[in-house]
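**Student:** quick one: sequence plus predicted model below, questions after.
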Amino acid sequence: MSNAEKISATTPQPIPQEAFDWYDEYAHGLIDRRTFMARLSTLVTAGLTLSMLSSALLPDYALAEQVSFNDPTIKAQYTTFSSPNGHGEGRGYLVTPAALTDKAPVVLVVHENRGLNPYIKDVARRVAKSGFVAFAPDALFPLGGYPGNDDEGRAMQKSMDRGKIEQDFIAAAKFLKSHQLSDGKLGVVGFCFGGYIVNMLAATLSDDLNAGVPFYGTPAAEELRKNIKAPLMIQLAGLDKRVNATWPGYEADLKAYQVDYRMHLYPEVNHGFHNDSTGRYNEPAAELAWQRTLAFFNQHLA
């Protein structure tokens, strides 16, 4: 049974759009958990309980594994890197194709605003299974790493210095590009906060980045956008009002600075539609977006 089928089985009635909108506010710190659950309770009906709603919206990472960590075609390990302008040292999940005998293009995989959770680790394994060397840093490493649940992870990341986190990802990208397994071609893919990091890296690394794919991420600061040189594939969710409101201004700057970009807007899907651990997941859109991502990396990195 697919993730979508499992969610459908537990929620026989469609989940109202308000629930997804409130979850987005909750996940991004605009409301607290108590307010989120109180709002959900107003949607309870005879056929849609609070338990059904919360189970569908909150992550279930048992649903998110598409590539097992025991998959014989990949090798995974944790490794540290130096981050002198950030927290001093970072740590991430390095996944390589098992059959790799030479150098290969590398792809940095950037998590959401809650640390290196199982979904993002699985995405890194998917990248490696497609022939790239993948590296997924954990912004929470200075505090001990992803704690095992998103609520605590979100609070931990919110407590950290945003500028130092950004410097850690800049250091991670440079570490990966110069890694002994790297052929020098660097791509970055990220989701939500990670989508912002992709845009920030494109504006910070400039020519050192070869391709970037931000999924529903806000743009880099306006004064940095003139530095973007890498081709970008922007992935946006049709129902994501918060992030989509930033797109017209970002697109105007990408055009003004003659950046090679393409944008895909997936109608009637929510922010987080690629994350297959919650009810926001939309399998057709997620699969199409992922195949486009891999094709984009093959075009610009291989």
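**Tutor:** Looks like it came in fine. Numbering: from 1, shown residues only.
**Student:** drop to CA atoms for contacts and neighbour counts, all remaining ones
**Tutor:** Noted.
**Student:** residue 56 should be in a strand, yeah?
**Tutor:** No: according to DSSP: H, G, I helix; E, B strand; the rest coil, residue 56 belongs to no strand; its state is helix.
**Student:** and the closest residue to it other than its chain neighbours, what does it touch?
**Tutor:** With CA to CA, 6 or more residues apart in numbering as the criterion, residue 56 has its nearest non-adjacent residue at 4.8 Å, and that residue is residue 279. Residue 279 sits next to 4, 7, 56, 57, 58 when contact means CA atoms under 8 Å, 6 or more residues apart in numbering.
**Student:** surely the third one touches residue 281?
**Tutor:** To tie it back to what came earlier, the one meant is residue 56. No: under the criterion of CA atoms under 8 Å, residue 56 makes no contact with residue 281, lying 9.9 Å away.
**Student:** before we go on, here's another structure to hold up against the first:
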Amino acid sequence: MLENNNPIPQEAFDWYDDYAHGGMDRRTFMKKLGTLVAAGYSMSVLTSALLPNYALAEQVSFNDSDIVASYEEFDSPSGHGKGRGYFVKPTEEKAHYPVVLVVHENRGLNPYVKDVARRLAKSGFVAFAPDALFPVGGYPGNDDEGRALQKGLDRSKIQNDFLAAANFLKSHPLSNGKLGAVGFCFGGYMVNYLAAVDSQLLSAGVPFYGTPADKTIRQNIKAPLLIQLAELDKRVNKSWPEYEQDLKAAGVEYNMHMYKGANHGFHNDSTARYDEENADLAWQRTIAFFTQKLA
């Protein structure tokens, strides 16, 4: 609870978004938060609310009896040579399952995204969540280091790693041949990119608050898209009008949901940006969409 009994002001969330996406350095971010301390807010409360606490982000335990989790490697000759990801399948024995690629934010495979993979497996899908940071030792255990590591990697190689991971999962012996992809922030961009770079790859894509792929390849999109946007996310939302025009021009089946009062990252339950009502609704829509398109 805040010491002055007031909710965290919206500008603090906007500053965090700028900081998390390279718009300002940590020193500037903390300095801006300091202006709120002068207005009566506690710095410890502000930072604990804005920075992730991954102990809060476990909805499905790694030892849940309904799922089996492991790690699998895949070849990525056009990327970093080799990739690795978190592979989760239902315990129920079946010959084939619908499969979903899970793409993390701009800081590596953190505990929240691994939990998303477990949630999908709990709902009957085989989920695979690659770690873009595998070539440099994997997610380092905190977001600041993870963000710096991911920023230091060649972006085109990261994209090729996820493309290789998507093909690995689609052709996996447990796959029914239909691939879905869900991603958050950078991962949302990657879903848009995978849909555009290979029109035959995805059978369904769910980008959460992700920017579109390069305009030159958007006409390739064939997969149906369920696009999840947050009303207060000005940075990402400004790209939507042009993207929607391009989707319409390409004849893409799409549905966009704008979540009222939600911030960028509203599905991530490890920070104060989490909006439980909107997150639950967005996830229900995601599962229903994948169930329909990947069966």
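**Tutor:** Sure thing, it's come through. Just so we're clear, the structure is a prediction, and the values are computed from it rather than from any experiment.
**Student:** in three-state terms, label the counterpart of residue 93 of the first structure in the second structure for me.
**Tutor:** Correspondence of residue 93 of the first structure to the second structure, assessed by TM-score structural alignment: residue 86. Assigned with three-state DSSP, residue 86 of the second structure falls in the strand class.
**Student:** count of neighbours near residue 86 of the second structure?
**Tutor:** By the measure other CA atoms under 10 Å, the count of residues near residue 86 of the second structure is 20.
**Student:** for the spatially most central residue of the second structure, which non-adjacent residue is spatially closest?
**Tutor:** In the second structure, the centroid-proximal residue (CA atoms, centre = their mean) is residue 184; its distance is 2.0 Å. Excluding the flanking residues, the one nearest residue 184 of the second structure by CA to CA, 6+ apart is residue 208, at 4.8 Å.
**Student:** how far away is the one you found from residue 92 of the second structure?
**Tutor:** 29 Å (CA to CA, to the nearest Å).
**Student:** again, but for residue 122 of the second structure
**Tutor:** Taken as CA to CA, the span from residue 122 of the second structure to residue 92 of the second structure is 10 Å.
**Student:** who has more neighbours out of those two?
**Tutor:** Each of residue 122 of the second structure and residue 92 has its neighbours counted (other CA under 10 Å); residue 122 has more, 21 against 10.
**Student:** any idea how far residue 86 of the second structure is from the more buried one?
**Tutor:** 15 Å.
**Student:** give the aligned range of the lengthiest helix in the second structure in the first structure.
**Tutor:** Ranked by number of residues, the top helix in the second structure under DSSP state H is helix 276-294. Aligned by TM-score structural alignment, helix 276-294 of the second structure corresponds to residues 283-301 of the first structure.
**Student:** same check, this time on stretch 157-173 of the second structure
**Tutor:** Counting by TM-score structural alignment, stretch 157-173 of the second structure corresponds to 164-180 in the first structure.
**Student:** mind listing what residue 289 of the second structure touches?
**Tutor:** Residue 289 of the second structure neighbours (CA under 8 Å, 6+ apart): 204, 226.
**Student:** quick one: distance of stretch 280-291 of the first structure to the chain centre.
**Tutor:** From the chain centre to the centre of stretch 280-291 of the first structure is a distance of 13 Å (CA atoms, centre = their mean, to the nearest Å).
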